[in-house]
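J.: Just the structure for this:
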Amino acid sequence: MKPEDRAKVAAAIKAAEAKTDGEISTIVAASSDSYGDVVFVAAALVALLPLAVSAAWPGVLESGAKLLTGGWEEPTLRFMLTLLTIETACLFLIAWAVFRIAAIRTVLTPAAIETRRVRRRALMLFRTGTEQRTLSKTGVLLYLSLAEHRAEIVADAAIHSRAPQEAWGEAMAALIAALKDNRPGDGIAAAVERIGAVLAEHFPYTGSDPNELPDRLIEL
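T.: As a prediction, the model looks like this:
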């Protein structure tokens, strides 16, 4: 994020919290997970190709083994199994290295898995960084995960009881619209403004609730 984006978000948080006893936290993460399990499974499936080919067409393995022996003698079963093991291991290592590339890993990862991982990370960050630090339990987290192009809004139970999840629709729409134009700072600031409006409606400013969360954008 650029310095001007951080400044926009900080100003938006201060302006929003001036009208409510609620607390707003904003976090941007490069990614919500390494997706190592997805890479491993995909590489393992590729590594199974030699086994599948050998099972379907046994002659392919034998022909390959004969080429390696120069064709002067029939390859032994041990030699062919060793060759098959080496092929499987090499394919796995190559596929694992290729699938670890961020762009390829993103294509391989199902959207449902990305959604669950982003949600899980948002909840974890909310519980450790927002929920545990507001005595009045009136905190809201706006979480943006860049690699997955996904965002989450998580609110404390006290807020959720008065403002259902649908109340954050305008905030999410404003964020997504700006992100499509490659304006993350504007999008987060606009979302914070709308979150503040919801909080001001249900938890108006009384002056009795201290400012317990940093009024700035947190980058992970």
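J.: When you work out contacts or count neighbours from here on, use the C-alpha atoms and nothing else.
T.: Noted.
J.: tell me the centre residue of this protein?
T.: Residue closest to the average C-alpha location in the chain (CA atoms, centre = their mean): residue 32, at 3.1 Å.
J.: surely that residue meets residue 143?
T.: No: between residue 32 and residue 143 there is no contact under CA atoms under 8 Å: 10.1 Å.
J.: Could you also give me the structure for this next sequence, so I can compare it with the first?
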Amino acid sequence: MASQVSKIVTEQDQQRIRDCVARMENTTSGEIVPMVVEQSDSYAAAKWRGVFILATAASLVFLLIWGPTRLWGGLGLLDLWAFPLVYLGSFALLTGLFELIPAFRRPWILTSEKNDAIAKATLTEFMTNGLGNTRDRTGIIIYISLMEKRVQIYADSGINTKVPQGTWEKPVQMIVSGIKERRFTDALIQALEYCGSVLAEHCPPRPDDTNELDDLIIK
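T.: Modelled structure (predicted):
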């Protein structure tokens, strides 16, 4: 389990979430799978973006401070190499720091990159974990990516053809608010109960229902 996830979702929290999913699934033929991940992508482009900008800035600051003092005494061969040497040194140092401490990448991640990563990861996990293979096509994943503070809910055709458009916006906002306000588990349970009530109305249980999927996935 990822360390950041384990800090936010303790063993006790996990059991509360599983119990809530089980209660909700007793009222519907839907299969609800909350999934919590530390982050949805390594964001390599953000790393190189940050390294390039910061290394360039450091080199320019060096040039502005050191350059004028050298002009008075004349420029030697070493002086001509000073700027590229500082740039390369800064680039190497920053590359190591960005690799060692992934949190440094966060300010350099574009919103579009987050959106693409979340959408791709949600669909991938939906298919990988069998949510598209339920008997009545009633699988629903609640994908939560903590670093990005993003949530996406993806429901199979057996659900989406029955519920109004925009149904999942409210539980998404519940969870996002919970992440920001440091009450993640309570917010997730509230969202699960909301989703459960929607599914109970549109996808009632069948007499021979079985639990087809995991009640919680943590990565």
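J.: So after superposing, what's the score?
T.: The TM-score (TM-score structural alignment, normalised by the length of structure 2) is 0.80; 209 aligned residues with a CA RMSD of 3.0 Å.
J.: Aligned counterpart of the residue nearest to the centre of structure 1 in structure 2, please.
T.: The alignment partner of residue 32 of structure 1 in structure 2, by TM-score structural alignment, is residue 40.
J.: Which secondary structure element is home to its match?
T.: Counting by DSSP states H and E, there is no helix or strand that carries residue 40 of structure 2.
J.: got the contact list for it?
T.: Counting by CA atoms under 8 Å, 6 or more residues apart in numbering, residue 40 of structure 2 makes contact with 117-118, 121, 145, 148.
J.: can you do 6 Å?
T.: Contacts for residue 40 of structure 2 (CA atoms under 6 Å, 6 or more residues apart in numbering) come out as residue 117.
J.: do the same with the one 10 residues further on
T.: The neighbours of residue 50 of structure 2, taking CA under 6 Å, 6+ apart as the test, are residue 108.
J.: Any buried residues in the longest helix along structure 2, and which?
T.: For structure 2, the helix with the greatest residue count under DSSP state H is helix 44-71. Judged by neighbour count (16 or more other CA atoms under 10 Å), helix 44-71 of structure 2 contains these buried residues: 46-48, 50-52, 54-56, 59-60, 67.
J.: And the residue lying closest to residue 110 of structure 2 once chain neighbours are set aside, how far from residue 121 of structure 2?
T.: Closest residue to residue 110 of structure 2 apart from its sequence neighbours, by CA to CA, 6 or more residues apart in numbering: residue 46 at 7.5 Å. For residue 46 of structure 2, the distance to residue 121 of structure 2 equals 18 Å [CA to CA, to the nearest Å].
J.: Same question for residue 6 of structure 2.
T.: Residue 6 of structure 2 is 20 Å from residue 121 of structure 2, where distance means CA to CA.
J.: Okay, buried residues for the longest helix along structure 1 please.
T.: The helix that spans the most residues within structure 1, counting by DSSP H, is helix 77-99. Going by neighbour count (16+ other CA under 10 Å), the buried part of helix 77-99 of structure 1 is 80, 83-84, 87-88, 91-93, 95-96, 99.
J.: Can you spell out which helices and strands pack onto it?
T.: Counting contacts by 3 or more CA pairs under 6 Å, 6 or more residues apart in numbering; DSSP states H and E, helix 77-99 of structure 1 packs against helix 36-47.
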